[in-house]
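J.: Got a predicted structure here, sequence first:
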Amino acid sequence: MKCIYCGMKMEWGTTTLTLNVLKEPIPITDIPCLICTCGEVYLPLKIQAQIGRFAEVALSVEEEEESEEMATMTI
């Protein structure tokens, strides 16, 4: 596969993403991805979907905690 920015051939490697969940950074390490020599990183769609589901669950947990805090403040 070629990079859409520079046209060079990309190679498989791994990367680390950090999600800010519940006001704390959570690193997700060793994510398989395509890396170009120009610095671009491409995550496969399957990996993007898994990260998206993880983020949705984390956001719903964060929203529940915030609603509990608000409930305690109003009592």
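T.: Received it, and whenever you're ready, just let me know what you need. Model, not experiment: these values are computed from the prediction. Numbers count the residues shown, from 1 in each chain.
J.: From now on I want contacts and neighbour counts done on CA atoms only, so please keep to that.
T.: Noted.
J.: what ranges do the strands span in this structure?
T.: Along the chain, the segments classed as strands by DSSP state E run 11-21, 24-35, 41-42.
J.: then this one, side by side with the first:
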Amino acid sequence: MQVIALIIIGAAAGFIATRAMKIETDIPTTIAIGVFGAIVGGLVLRFLITISGWMAGFVGAVLGAMALIWLWRTYGGRR
């Protein structure tokens, strides 16, 4: 069940992060960015999840996705 929640939250976070960072990606890439961002954000902001619940996890997922986009733009991706 948590894997499904990770995919749903990651997809939403990826969508918001790609729009906030003004990058055009296809749907699978957007979902992948969001899921990996959710993993990164979840690890970094783990203490907030225990304090304030799922909303902190969503914020962490968006921030993690934005950090992943920044890394992708800076060190990789298409130029």
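T.: Yep, it's here. Quick caveat: nothing in here was measured; it's all calculated off a predicted structure.
J.: For the two chains, what TM-score is obtained?
T.: Comparison of the two superposed chains (TM-score structural alignment, normalised by the length of the first structure) gives a TM-score of 0.30, and 45 aligned residues with a CA RMSD of 4.1 Å.
J.: thinking again about what came up before, figure out which of the strands of the first structure is closest to S60 of the first structure.
T.: S60 of the first structure lies closest to strand 11-21 among the strands of the first structure, at 10.3 Å (CA to CA).
J.: re the thing from before, looking at the strands of the first structure, which one is packed in the most?
T.: Ranked by mean neighbour count under mean count of other CA atoms under 10 Å, the strands of the first structure are led by strand 41-42, which reaches a mean of 17.
J.: coming back round to it: now the strands of the first structure in a markdown table, please, with extra columns for distance to M70 of the first structure.
T.: Output for the strands of the first structure, formatted as a markdown table (distance: least, CA to CA, whole Å):
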| stretch | distance to M70 of the first structure |
| --- | --- |
| strand 11-21 | 19 |
| strand 24-35 | 20 |
| strand 41-42 | 40 |
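J.: which one of these lies closest to L59 of the first structure?
T.: That would be, of these and by CA to CA, strand 11-21, which comes in at 7.1 Å.
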